Every structure is written in C-alpha cells, then in structure tokens.
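Undergrad: Just need the structure, nothing else, for what follows:
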Amino acid sequence: MKKYVRGLAIVGAVTLAVAACGSKPAEDSASGGANKDFKACMVSDSGGFDDKSFNQTSYAGLQAAVKEKGLTEVKAESKSDNDYPTNMTAMVQAGCKIIISVGFKLEDATDKAAQANPDIKFAIVDSAPAKPIANVKPLGFNTAQSSFQAGYLAAAMSKSGKVGTFGGIKIPPVTIFMDGFAEGVRHYNKQKSKNVQVLGWDDAKQSGLFTGDFEDKAKGQNTAQNLITQGADIIFPVAGPAGLGGLQAAKASNGKVNAIWVDTDGCESAAEYCSVLITSVKKGMDVAVQDAITSVVDNKFDNSQFIGTLENGGTSLAPFHEFDSLVSAELKAELEQLKADIVSGKITIASKAQPKAS
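TA: Presented below is the predicted three-dimensional model:
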C-alpha cells in the first residue's frame, strides 16, 4: 500500500510520492529560487496541514522561509501515527537540510532520525529531547500564559457562570492550555469575588474531557454539546480539527454560546466561525519555524530551546474581531495588566505542562 506526501505548488515546491517500503521519493522541483538546492522540509502530525490550527500555523512558517530565502519546500502529511517513521525517513532520503517535526507525537521518530543523521538539522514543535541532541532545536510555547488571560476573559464574559474546555489527547501541549484557562478563571473569581465554574477540566486532579484524537469533528461537537447542556456558555476547545466540532456546536446555539480558539487566530484560519469567536490563544509557531529554517540557511543554527512567551510575543491573545465592542475598556485594561503581571512574575502560573528552559 502506498502513502503519498503532497506538495504545494509555490516558490521552489516539491511533490513527493513515498512508498511504504521507504523507496526514494520522486522529486519535481521548480527552478528560480536563490537557494533552490536547499531543501527545507516538514512532517505534520496526523491532524494534517489544513487543520486550521497547529499544523497549518507551522506550515505557514515553512512557506514564509521558502519565500524569504528562495528555498525548495518538501512536506510530508501524516495520516496516522504509524506514518511518522516512514515520513521522517522520506525526508532524510530527499536530501533535506532541515526537517521540522510538527508535534509532540513525532518526538521518537525525530530523535532517532537526528541521531542517525548528524549532518541534517532538525527542529521539533512542542517537544524537547530528554537529553539535548546537537542537531535538534526544540520549539516550545508557554501557552499557559495567554490561556490564563483567556480564562479570565471567559469568566468575565460568561452570563451563565459556567465555562467549559476539552482537549484532543491528554498530552502536555494540550493540557497546558487547559491549565492556564482554569487558573485564569480562578484568578478572576478571586479578584471579583465570583464563582464561575470550569467544566471539562480539573487542573488540580489533571482530569477532564478528551475526544481521544485530533481528527474527529463529530466527537468534538458532541463533547462541546455535553458542556453546553451542563450550562457552559463559553467553550475553549484544545483539539485541533476535532475542536472545530466545538465551534459548530457554539454556532448552532444561535448566539447563546461563544468560544475561544487556540493556536491560530480563528477568525483568520476558520473565518466561518468568527461570529462565535471572542478571541484566540495564538501560538507563534509560524515565526519560530521560519526562524529555525533561516538560521540553518544563514549558518547560525543552535540547539538551544526556544520558548514562546507573552514577553517575546511567542504566544498572545488575538484581536477580539466581532466581539471588540462587547469587551469593555475596563476588561481590556485588566487583560493588559494580567500580561504585565505574568511577564514581571507578580502572577505565577502553576501548570506543570509549561516548557522548561534546557
């Protein structure tokens, strides 16, 4: 059975067809790029490059680097977890100079490929080797910080006094959002003497609602509907494409339920749901990926871990778009003060899922 790696026809694009046996992929490279012999490569997780979230944002960074430096692009879209080793091998065999692995679940395949191919540079989003590897740059994001703001905002905007969240798979890059969200709600309650409840996640017990994957939109919609039935009027899905089902549930409520998206500005990546999106917790994977690639082109690569924070702009709240007039000036000021207090250390976030500097 054959697996296919789909390329996008942009500057220096490459289309690959990868056989399951790991045969050398066929290449069809466009000419004219300043560094067309430099292959910048990416392997998605099983969510795919059009997930309107995690993979899509990372891929935008690859596209930006290719355009900026005139490189050749190679990408492998994983359909399941079983594809990771095969796709990683295909990238190695394609002659890639740097391979970007999108996601925690590619950690094992990335570590093995990097150790076997020390002349190739690697970067991995949302993961870091247990021990540093000379040719692997970890790209981490402390989204607990901006999710803290999102939780505070949700608590302030809720009319029912209940907000809800759910994840795709229970892994640190998912629970870090849910932790920050819950802590932000708790901070709002403390500051305002309120009792807004968080449904779907208990950060103290580290237990809550998960769809079990990042692909099944029906599961996401059903999970969100479960939260809505319990009274939640703001939903915070952290589940990639499955989370789009949560937005569908919010949109079907006819104005009773709204949502906050993750990874990208949802009003840009999933514009059909902008009418229910108060904001999004942005994760600057595009810029981090672009910087990792250009560092190799410019011979400035290092394996020190990048951690995106509120301070360096690696994570942030997106604009309020259609909700801008509904978020009071006072609340906007409070969100800015939260950011300042998190950056200064006045507010500390407890989530154990936060990336630690290596």
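Undergrad: contacts and neighbour counts: CA atoms only from here.
TA: Fine.
Undergrad: who does the helix or strand hosting residue 186 touch, helix- and strand-wise?
TA: Per DSSP states H and E, residue 186 falls inside helix 172-192. Judged by 3 or more Cα pairs under 8 Å, 6 or more residues apart in numbering; DSSP states H and E, the packing partners of helix 172-192 are helix 143-157, strand 162-167, strand 197-199, strand 201-202, strand 234-238.
Undergrad: Name the surrounding residues that touch that helix.
TA: 104, 126, 142-156, 165-168, 194-198, 201-203, 238-239, 349, 351-354 (Cα atoms under 8 Å, 6 or more residues apart in numbering).
Undergrad: Which members of the residues you listed are classed as buried?
TA: 104, 126, 142-156, 165-168, 196-198, 201, 203, 238-239, 349, 351, 353-354 (16 or more other Cα atoms under 10 Å).
Undergrad: this one next, for a side-by-side:
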Amino acid sequence: MTINTRKVAFAGLATAGVIALLAGCGQAPAADNGNGSEGEALDFTPCMVSDAGGFDDKSFNQLGFEGLTEAAEELGVEPITVESAAETDYGPNVENLVDQGCDLIVTVGFLLAEATGAAAAANPDVKFTIIDDYVDLDSDGATDSENIKPIVFNTAEAAFLAGYAAASYSKTGVVGTFGGIPIPPVTIFMDGFVDGVNHYNEVKDADVKALGWDVAAQNGSFTGGFEVGVDAQNLAQGLIDQNADVLLPVGGPIFQSAISAIRDSGKEIAMIGVDADLYETFPDGADLFLTSILKGMKVGVNEVVLAAADDEFDGTPFVGTLENEGVGIAPFHDFEGKVDAELQAELDEIRAGIIDGSIEVTSPSSP
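TA: Below you'll find the model as predicted:
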C-alpha cells in the first residue's frame, strides 16, 4: 500500500565502537550499596510502555527495553512494563502504569505523544520520558509539561552516510526505501538516505536512482503500519522489480518482510537496517546487511532512568547527533571486502563535514 503525505513535525548509535545507547510488578529488592553488601531497598519504580511493534521487534522498542532493564538491574529495582498491541492501547497502558505507582514512565515512540502529554498534565508528580517526540501538542515550540523529558535524534545525519554508502555499493544504479507510517521518526531516515544518494551523485558525477521517497514532496511508499506481513513484502518486491539492489525499510520489524522478498528473489540484494545494528540483533539476516543506521535509544533511556532515580531528572531534551555520537552507522561487517576500498575514508570525511557544517544535512523532521 502506498500513502502520500506531507507532514512536518519534530522527530527523532554511533559509528562502530561507540557505546550503545518487562511485564510485571513486584517489591523492589534490596539495593547493592556498591561494596557487595545489600542496603536499604531503593524506593523507585521505572516503567515503560511499547508502541505496537512490541519489545521483541529486534530494533526500536527492544533498544529502549534493554536500556530500561539494564538501568533497573544497576539500581536493584523491579521495572514494570506493558506491551501495546495497537494504537488504542496507548492511553490505557500509560494510565495503567500511573495507577501502579510508577515514578518514571518511558513511552516508546512518536505515536504515544498524545497519551504521554495527557498523562503528564494530569500527573505532575510523575516523571515521563518519550522517545522520538517533544510532546508539543499545542505547537508553541516547547514541550507541554516540565515533567516530560524528550529523547530525540537527528537521524538524517546518519542516514545521509548510509545513503552515500548504498549508492557507492549499488551495482544496478538503483536503491530503494519504504516506511511503516509517514511520521517524522520514519521520514527523517528517508530524507537523509535520499540526500546521501544525491550527494554521492554530485561528488562522483553518477546517476544512482533512489526510489520510494520524494524529499521535495515529502511523500513515498508506506505499509500503513509496523507489522511484519504481506504489505511490507510487496513493497520490497516492487523495489526489487525496479532493479533496486539496496533496500532501506524503515519501521521496526518490517525489515523482516523485506528479507523474505530478497530471499524469494534469489538476487544479490543488500539491506540497510535502522535503529539497532541488525547484523547483531537479527543474525538470520546478517548476510544481507550492508550497514545499519543507529540511534542511541538504549543509552538514552538508561541515562534518563539512572538520573531520575538520583533525583536529577529534568525536562531538557536529549538530542542525538553525529557530533555527540547519539546517531551513526554500523560497521560493514560481511560487506567489508565488498565495498569500495576508499568508501570508509570518504564517509569519515563526510561525517566531519556534517559536524563542522560544511556539509548541510536537513530534514523537515529534524529535531
């Protein structure tokens, strides 16, 4: 299914070697006091609600979940988590966590902004943090409540590098992308990717085509959701039929449907992952991943949870960029010997240019 839209709003780990950015309720165990003995239990309950992709999506939700889990283990407390099956679950799930006495509630994704904003306004003593949105529902340029901390990412910067790499690797001169839902945290990847392809064409005097997304018109190909299934597989197949040999599916687990389309085609087609290094998180498709566009959700959530437990929570947004290593691209892994020998040096130079401003990377969805 193809959806055309123009949507401008706020959106939201780094290169190889960077530090990587639950359902149940119980009494917090005694906390480790740092010398191996147990002290008084910490009175703090961190919580999380997923979007419809679920915590096992090998990508977006999973990274946030891991960040929460690791922080809770370090603190010696039991987190409470709830998984959403559909968008209609978001409001009730957030309220459920409020009712269970959560001190910090992490909401995973742009689509939970409305539920997060309403709950934060009604519960000023509860701390909230949301991934991929500012919760500026009144559009005044500021987060609606002081008890909300946004975690957002300028993913276009990293996607620009991936687009350049895709164009460099392509043997057919055609690459393609498609998304789950046309929302800023999705389209920001597509903006950066296509702009990176265009930059390659300018630098190399080439004519690599990027299918599936029109940056100027802000419309392209979308499945309408984040579920694995026939819609995603058909969009991937459509790009393959147009001779694309590098695919960028943007939207949690929909990449798994693209893998099915590639396997069925029998062609040599590479993929670019999003959010996590999918070579590591989805080994069944490891041989297909040229690289992945990384977002520091794991470390972002971890740091916010630890700060909140230490009474150091504030509403200042965390914005991940190439400069602070909040975004980046994964290693080439199995493709290391297949890419151009000069590609990594070129990417390093482009990265430096983006950071110093000599290469401008913009998106209507940039934070």
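Undergrad: what's the closest of the helices and strands packed on helix 172-192 of structure 1 to residue 54 of structure 1?
TA: strand 234-238 (10.1 Å; Cα to Cα).
Undergrad: Tell me how far the equivalent of residue 136 of structure 1 over in structure 2 lies from residue 195 of structure 2.
TA: Residue correspondence to structure 2 (TM-score structural alignment): residue 136 of structure 1 is matched to residue 148. Distance of residue 148 of structure 2 to residue 195 of structure 2, computed by Cα to Cα, to the nearest Å: 32 Å.
Undergrad: swap in residue 157 of structure 2?
TA: In terms of Cα to Cα, residue 157 of structure 2 sits 10 Å off from residue 195 of structure 2.
Undergrad: Same check on residue 172 of structure 2?
TA: Distance of residue 172 of structure 2 to residue 195 of structure 2, computed by Cα to Cα: 19 Å.
Undergrad: When the two are compared, which one has more neighbours?
TA: residue 195 (24 against 14; other Cα atoms under 10 Å).
Undergrad: That one maps to what in structure 1?
TA: Checking TM-score structural alignment: residue 195 of structure 2 goes with residue 183.
Undergrad: With residue 306 of structure 2 instead?
TA: Using TM-score structural alignment, residue 306 of structure 2 pairs with residue 294 in structure 1.
Undergrad: Identify the residues contacting the most centrally placed residue in structure 2.
TA: Of all residues in structure 2, the one closest to the mean position by Cα atoms, centre = their mean is residue 275, 3.9 Å from it. Residues near residue 275 of structure 2 by Cα under 8 Å, 6+ apart: 13, 59-60, 252, 292-296.
Undergrad: From those, pick the one nearest residue 229 of structure 2.
TA: Out of the contacts of residue 275 of structure 2, the member with the shortest distance to residue 229 of structure 2 (by Cα to Cα) is residue 252, at 12.4 Å.
Undergrad: Quickly note the distance from the aligned residue in structure 1 for residue 213 of structure 2 to residue 184 of structure 1.
TA: Residue 213 of structure 2 maps onto residue 201 of structure 1 when the alignment is built from TM-score structural alignment. For residue 201 of structure 1, the distance to residue 184 of structure 1 equals 13 Å [Cα to Cα].
Undergrad: Next: residue 49 of structure 1.
TA: 31 Å.
Undergrad: So for those two, which sits in the more crowded spot?
TA: A count of neighbours by other Cα under 10 Å puts residue 184 above the other of residue 49 of structure 1 and residue 184, at 26 against 23.
Undergrad: which residues of structure 1 fall in helices?
TA: Along structure 1, counting by DSSP state H, helices occupy 54-69, 83-93, 107-116, 143-157, 172-192, 217-229, 241-251, 266-269, 285-297, 329-344.
Undergrad: I'd like the distance between the residue in structure 1 sticking out farthest from the centre and residue 82 of structure 1.
TA: Distance to the chain centre peaks in structure 1 at residue 193, reaching 33.0 Å (criterion: Cα atoms, centre = their mean). Using Cα to Cα, residue 193 of structure 1 is found at 49 Å from residue 82 of structure 1.
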